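Asks: fold the following for me, if possible:
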Amino acid sequence: MRLTAGSPSRLGASWDGRGTNFALFTANAQKVELCLFDGQGRREIERIELPERTEDVWHGYLNDVSPGQLYGYRVHGPYAPEQGHRFNPNKLLLDPYARRMAGRLVWSDAHFGYRTGSAREDLSFDRRDNARGMPKAVVVDEAFNWGRREVRPSVPWEDTVIYEAHVKGLTQRRDDVPPNLRGTYGGLSSPAMIAHLKRLGVTTIELLPIHGLVDDRVLVEKKLVNYWGYNTLAFFAPEARYAQDNSLDSFRTAVARLHDAGIEVMLDVVYNHTAEGNHMGPTLSFRGIDNASYYWLKPENPRYYDDFTGCGNSVNLSHPRVLQMVMDSLRYWVEVCHVDGFRFDLATTLGRGPNGFDRNSAFLTAVRQDPVLATAKLVAEPWDLGMGGYQVGGFPSQWSEWNDRYRSAMRRYWSGEGSLIGEISSRMTGSSDLFNHDGRVQRASINHITVHDGFTLNDLFSYNSKHNEANGEDNRDGSNDNHSNNCGHEGPTDDSAINALRLRLRRNQLACLLLAQGVPLILAGDEVGNSQNGNNNAYCQDNETGWIGWEGTGREGSDLIDFIAHLTAIRSRFPQIRKQRWLDGRRADGSYGVLWLTPAAEDMKEQDWKFPEGRFLAYVLGPVEQNDPPVFIVLNAAPEAIKFRMPKLPEYKSWQQLLNTADVKQTAADFPSGSETTAPPRSVLVFSGSA
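Replies: Below you'll find the predicted structure:
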């Protein structure tokens, strides 16, 4: 009775205290074998055919298998690529529901289901065993002591300030993190790192992918790695390279410590494609388990993949069991790991059906009604590379979206382009042109200037062109459309005037980001002038290029930590900046949501919006509650100073200056209503009304 039928109800390996149930979905297989390995994962010690099949789930229960057991699968079925089937039992396969991975992928030709070098390419069949070089799944005990104090922060959307970071790159070069913790989950939640996040005013840390991944063979052969992690193989397993020992418990310990500090944890998740690549890629998991179910295949020729992602394949969430896997994964990270939200890479792919993107697709509908995900923050990267892939503003009301229209407009504006004040006005007030529909509010817009993909803020004003030579692709990779401005010199310089201008422009971008309605996202390292030496695609740079250089901390001209803290304090003080209702102008009772003003403090008219090469924008955000003061914001992207008049509002006699990005010391000043003053060249000013 060692082996019994077990249950199909929970996929993966589930230990119940006495034994382990194994269950694997595959609709087109003919036989499934469970392979057990020794503690080092080098020797296959037993191969067991799963005895039962229930609604395409193959399952069995072993009463003597306990946590720590390494395992994989061999799946038998037709090898017929032209029909979409790529079964090859010579290939050990990773369980899609693996909770932990042991070992790393050691590349060899044995990982390919076909004979590499064959004239028949992937239509040939390879009989070599790949088990020795494959990572194995690990049976786990999911129990974890969260402690009595662990309380999920549950930060309201309107108060959220997101900080995007890479687990390793964040602390690898921080001197105040113990050497043994640098680059790990432990370093992420170290006292020094938590203190830094609290000082900035960050509420939520968004981590680049930590799902179990593999490094592309082409990168390994160049002595590079898939540093960013957008090459997922295991949707339930925390990546082991960031852990000192047990990756699942190490990650959960980090989450608990961040939660104790009131900081939320979001994950950047990659459900749109897998690490198996195109039809010439390796057979590591999904391809050998049930290729025709897991992936979008071309209807006219299922040998090939519909590639909406640019990564060789696209995961087919219109299949019920594939959808179940993704939903099970999301719930697992929320329920078992206490994650607070997700940013979905290339989210348009997840919402695709047979006729393209559908905002009522199976995935988006499933998320909308799921009680576990009801409190999770959901953020879409609202595009992919397929037809109709650009969907900014097209997701349902439960979602927020990365707003690249904000990024593009603000980059162009502060790089010196004129005639943008109309668009800038929309971007600073939540982008109603994109999101004011279906009950959506400003939090739908995730505003950002820089993220992992592209220039850092320092490099945005230091380079006109990308410099990605270190990636080994002859500088062909990475975007050419950066809207950057090197301020007169390419790269670092000792010219004090250029450096002063660069610093002011960095301040301006950060000021706009934290003053804009919507949800701000800050790229880790921008607060200390981190540079990637002009590399705008450092996805493979697991070195000092990709790691944050904290040397700028405390150095004049680089350190903007206190400046950002000042901005987050302003944002927290004034509810109209965090408002979750769309703005209107003057109302019949004399109140207002926003007043757009000319330099003479008069209401802007149509001709004012069309002012040739206009670069000056000024507006007042009205009080939310009766005792709230108004906020007056001035943006001057012109290269010269512009005189303007302070607004005259009956109940406010003066305006207190809260911010002047041209003033390093942030000197306090008061201006009588109606008085004239000057906006310095390329500056952001903020004032609060005083009775």
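
Asks: from here on, just use CA atoms for contacts and neighbour counts.
Replies: Fine.

Asks: confirm residue 195 sits in a helix?
Replies: Yes. With DSSP: H, G, I helix; E, B strand; the rest coil as the criterion, residue 195 is assigned to a helix.

Asks: with residue 162 as the reference, measure out to it.
Replies: 16 Å (C-alpha to C-alpha, to the nearest Å).

Asks: ok, those two, which is more surrounded?
Replies: Higher neighbour count among residue 195 and residue 162: residue 162, with 25 against 13, using other C-alpha atoms under 10 Å.

Asks: surely that one touches residue 205?
Replies: Yes. Residue 162 lies in contact with residue 205 (C-alpha atoms under 8 Å); the separation is 5.7 Å.

Asks: stretch 658-678: end-to-end distance?
Replies: End to end - C-alpha to C-alpha - stretch 658-678 spans 15 Å.

Asks: got a list of contacts for that stretch?
Replies: 504, 507-508, 511, 601, 641-649, 652-657, 680-688 (C-alpha atoms under 8 Å, 6 or more residues apart in numbering).

Asks: same deal with stretch 197-209?
Replies: 155, 159-167, 228-230, 262-270, 343, 561-562, 564-565, 568-569.

Asks: for residue 468, list the residues it contacts.
Replies: Contact analysis of residue 468 by C-alpha under 8 Å, 6+ apart lists 474-478, 534-538.

Asks: just the buried residues of those.
Replies: Among the contacts of residue 468, those classed as buried by 16 or more other C-alpha atoms under 10 Å are 477-478, 534-538.

Asks: can you give me the helices in the stretch 51-200 of the chain?
Replies: 167-171, 185-188, 191-200 (DSSP state H, counting those that start in this stretch).

Asks: okay, those in a markdown table with distance to residue 544 next?
Replies: Shown next, in a markdown table, are the helices of the stretch 51-200 of the chain (distance: least, C-alpha to C-alpha, whole Å):
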| stretch | distance to residue 544 |
| --- | --- |
| helix 167-171 | 9 |
| helix 185-188 | 17 |
| helix 191-200 | 19 |
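
Asks: here is the second sequence; please produce its structure so I can put it next to the first one:
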Amino acid sequence: MSRTVLPGVPYPLGATSSSRGTNFAVYSENATGLSVCFFDEEDKQTDCIELKERTAFVWHGLVKGIKPGQRYGYRVEGPWEPEKGLRFNSAKLLCDPYAKALTGEVDWKAPIFPYDVISGDDLKKDDQDSAAGVPKSVVIDPKFDWGDDCPPQTLLADSVIYEVNVRGFSKQNPMVEEKLRGTYAALASEASINYFKMLGVTAVELLPVHHFIDEGHLIDRGLRDYWGYNTLSYFAPMSRYSSSGDTGGQVREFKEMVKSLHAAGIEVILDVVYNHTCEGNRLGPSLSMKGIDNTTYYRQVVDNPRYYMDYTGTGNTLNVMHPQVLMLVMDSLRYWVTEMHVDGFRFDLAATLARDQDGVSKLSSFFNVIHQDPILQSVKLIAEPWDVGEGGYQVGNFPVLWAEWNGRYRDTVRRFWKGDEGLLSDFAYRITGSSDLYQQDGRRPYASINFVTAHDGFTLTDLVSFNGKHNEANGDNNTDGADNNDSWNMGAEGPTDDAGINELRERQVRNFLATLVLSQGVPMICGGDEVGRSQRGNNNGYCQDNEITWYDWKLDPPRKRLMDFTTKLIQLRKNHPNLRRRKFFQDRTIRGSVVRDIAWFNSNGEEFHEEDWGAGWQRSLGFMLNGNTLGVTDEDGVPLKDNSFLFMVNAAADGVEFTLPPPPGDTPWHQVLDTQNVDDPFAESDIGDKVILGGRSFRVFCDGRPKLQ
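Replies: Purely as a prediction, here's the structure:
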């Protein structure tokens, strides 16, 4: 078929349809030729057209007659010099880095590798056509009726984040129509939205939805990628999560999901993976950027560019120092905000994005560009502040606009409730917003994204049920996944019929959730923890797209009690600004403070002394938050006030008698919460001057009756 090709324009990059046809534009500095090839619905190549125009390293052309729904890919000519990092091979069909949709799966048995796989020599070129084994890019129609879509724009300080996998959340939910389960449409269903609203979360943080692929070794084991940290396209929504087809339908369905969640007041945050791609190291496949211009898009070892720099543990690292790659990341972020209406991003291994030639830097181009971007300034930016490279652990070191997953919070809270010694001081910092990490650089308590569990690691139920990981189903002889989990099984490994152990496990889960939701900072709940989700001791469920990771919605009485408990906790937090402060405590350090907005007490009702903080055996304490000293005003400029709260925590096995300190006002203390109460932890009661704080329990008191509705 003969098609007319006009010069077109170099920007925007990718495929842009119009009444005249479709403009194609792709960046490659070192290519000597570039063609766009078209495929029919049977995946047969129907035409291949050379793009002869080249402007500022962008190859471009407008192909007349090409409409939305058309499948395509690129073939790129250039030098085959792997020892110099150049891996051009026009026999390999390549996905458009700017494709807005992809269709099809990777076939690992097809010749998708640019080198001779049989010999394993990555210097020897392979000339077999890979088209049959590569997903095809799809020209989309971007039109969508957003109507009166209005992002909730919840303040980060007021947020409660729910980390969730699109597929696993609804795959076994009987309240969702069966054909929709595991899809964007299911997440937007009435049943799902009603659940999120009932629970009280303000945002769903979706595990990666950028189009990703299954690794070959997983397919060989009968497994596939569940988490999604194996990105092929930074613009295309994952087609596997679509119920409406993979030739553009996934784009519309994603937008419908966002629109529905917004209408319910729920924000959408994406977990994004701009640190690496699915193309692996020198022995990986050629699916997109590796074949388009390897030395532009990936970081090579400086004195031996045959090899890749790997700060991610996946084989490659995206070369964000290059202006074009930085532009790719920024274009992707802006696209998801402006065209897909998402409300924020959680950046996987974000320390990698901050690396320049000298290491991790707050002054890297990545941060500078984001900080001046008017679109991205208005969305939530959350860093996973570490990578696997030297100096990669950067908790507390990100710039002022950023919040961070607080790994120190997770580790300290786990160890404290397990009963480890010498943690009182660190525990105090964590539950009051981690001022030691975020106060001195212009940030507020909500810079700390607090979490006890996340997708990576044990679920909360497994954290209190297993001493060790049980990842045998992954096929790596239980060698994968973290070995140090700060977990404790309470006396039995895994499920047990021992009533005493089960009661203690339930209480510990309540302790963890109460600590998480009532800490200063922003709580992030790992989806399913609120209903006792278990992965059978698997702490690395990345490849378990099955019942091991899917949420089980058959709620027995203990799991139903846990869901109700979590719902009331979140409601308590939302109703009381004293539990989600926007400022640190008078900008003073915690220890030794004489400011009356916070005070710390021992079991005698006396304020903590320095020796109390340093007592390694000490596992209990009380602290008071004064509701009259929030330091903020309402919309009319009137100083905001709230109830005062008294917290008592005891991680020791035995109970402790506590003398209650006097409340800051004239209203006596009133019990709000006791995690030792199995049947009704929120039972209200008046109290005397002394109380018994049970072993491994958490009690909360309020000067007056709390707002739980």
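
Asks: can you give me the TM-score here?
Replies: The TM-score (TM-score structural alignment, normalised by the length of the first structure) is 0.97; 685 aligned residues with a C-alpha RMSD of 1.7 Å.

Asks: before we move on, the earlier item: just the contacts of stretch 658-678 of the first structure: which are in helices?
Replies: 504, 507-508, 511 (DSSP state H).

Asks: who touches stretch 107-122 of the second structure?
Replies: 82, 87, 89, 92, 123-130, 132-134, 216, 282-287.

Asks: ok now that stretch, how far from the chain's centre?
Replies: 33 Å (C-alpha atoms, centre = their mean, to the nearest Å).

Asks: can I assume residue 469 of the first structure is in contact with residue 475?
Replies: Yes. Between residue 469 of the first structure and residue 475 there is a contact at 4.9 Å, judged by C-alpha under 8 Å.

Asks: emit the PyMOL select command for whichever of the contacts of stretch 658-678 of the first structure are buried.
Replies: The PyMOL selection below is limited to those of these classed as buried (16+ other C-alpha under 10 Å):
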select buried, resi 504+507+508+511+601+642+644+645+646+647+648+652+654+655+656+657+680+681+682+683+684+685+686+687+688
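
Asks: any of the contacts of stretch 197-209 of the first structure buried? List them.
Replies: 155, 159-167, 228-230, 262-270, 343, 561, 564-565, 568.

Asks: centroid-nearest residue for the first structure?
Replies: The first structure has residue 268 as the residue nearest its centroid, 4.0 Å off, counting by C-alpha atoms, centre = their mean.

Asks: residue 403 of the first structure maps to what in the second structure?
Replies: The pairwise alignment with the second structure assigns residue 403 of the first structure to residue 406, based on TM-score structural alignment.

Asks: sorry, slip of the keys, the one I care about is residue 669 of the first structure.
Replies: Residue correspondence, TM-score structural alignment: residue 669 of the first structure in this structure matches residue 685 in the second structure.

Asks: can you tell me the SS state at the aligned residue in the second structure for residue 281 of the first structure?
Replies: In the second structure, residue 281 of the first structure lines up with residue 284, judged by TM-score structural alignment. Three-state call for residue 284 of the second structure (three-state DSSP): coil.

Asks: what residues are up against residue 284 of the second structure?
Replies: Per C-alpha under 8 Å, 6+ apart, neighbours of residue 284 of the second structure: residue 113.

Asks: distance of it from residue 469 of the second structure?
Replies: 29 Å.

Asks: contacting residues for the residue opposite residue 261 of the second structure in the first structure once aligned?
Replies: Pairing criterion TM-score structural alignment: the partner of residue 261 of the second structure within the first structure is identified as residue 258. Listed by C-alpha under 8 Å, 6+ apart, the contact set of residue 258 of the first structure reads 189, 194, 264-265.

Asks: what's the spacing between residue 258 of the first structure and residue 294 of the first structure?
Replies: 35 Å.

Asks: got it, and residue 687 of the first structure?
Replies: From residue 687 of the first structure to residue 294 of the first structure the distance is 55 Å (C-alpha to C-alpha).

Asks: quick one: the strands in the stretch 151-300 of the second structure?
Replies: Taking DSSP state E, counting those that start in this stretch as the criterion, the stretch 151-300 of the second structure carries its strands at 161-164, 203-206, 267-272, 300-301.

Asks: which among the ones you listed is found nearest to residue 376 of the second structure?
Replies: strand 267-272 (12.8 Å; C-alpha to C-alpha).

Asks: which outside residues touch that closest one?
Replies: Under C-alpha under 8 Å, 6+ apart, the answer for strand 267-272 of the second structure is 151-154, 202-210, 258, 261, 342-348, 380.

Asks: in strands, which of the contacts of stretch 658-678 of the first structure fall?
Replies: Among these, the members falling in strands (DSSP state E) are 642-645, 654-657, 683-688.

Asks: want to throw the residues you listed into TSV with distance to residue 408 of the first structure?
Replies: Shown next, in TSV, are these (distance: C-alpha to C-alpha, whole Å):
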residue	distance to residue 408 of the first structure
642	25
643	28
644	27
645	30
654	35
655	32
656	31
657	29
683	19
684	18
685	22
686	23
687	26
688	29
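
Asks: for residue 212 of the first structure, give me its contacts.
Replies: By C-alpha under 8 Å, 6+ apart, residue 212 of the first structure lies in contact with 101, 232-240.

Asks: quick check: the gap between it and residue 247 of the first structure.
Replies: 10 Å.

Asks: find residues that contact each of the two.
Replies: In contact with both residue 212 of the first structure and residue 247: 238-240, using C-alpha under 8 Å, 6+ apart.

Asks: compare those residues and tell me which is most surrounded.
Replies: Going by other C-alpha under 10 Å, residue 238 tops those with 27 neighbours.

Asks: once you drop chain neighbours, what's closest to that one?
Replies: residue 211 (5.0 Å; C-alpha to C-alpha, 6 or more residues apart in numbering).

Asks: contact partners for the one you found?
Replies: 229, 232-239, 269.

Asks: export those residues to JSON lines and tack on distance to residue 489 of the first structure?
Replies: Below are the contacts of residue 211 of the first structure laid out as JSON lines (distance: C-alpha to C-alpha, whole Å):
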{"residue": "229", "distance to residue 489 of the first structure": "33"}
{"residue": "232", "distance to residue 489 of the first structure": "39"}
{"residue": "233", "distance to residue 489 of the first structure": "43"}
{"residue": "234", "distance to residue 489 of the first structure": "45"}
{"residue": "235", "distance to residue 489 of the first structure": "44"}
{"residue": "236", "distance to residue 489 of the first structure": "47"}
{"residue": "237", "distance to residue 489 of the first structure": "45"}
{"residue": "238", "distance to residue 489 of the first structure": "43"}
{"residue": "239", "distance to residue 489 of the first structure": "40"}
{"residue": "269", "distance to residue 489 of the first structure": "38"}
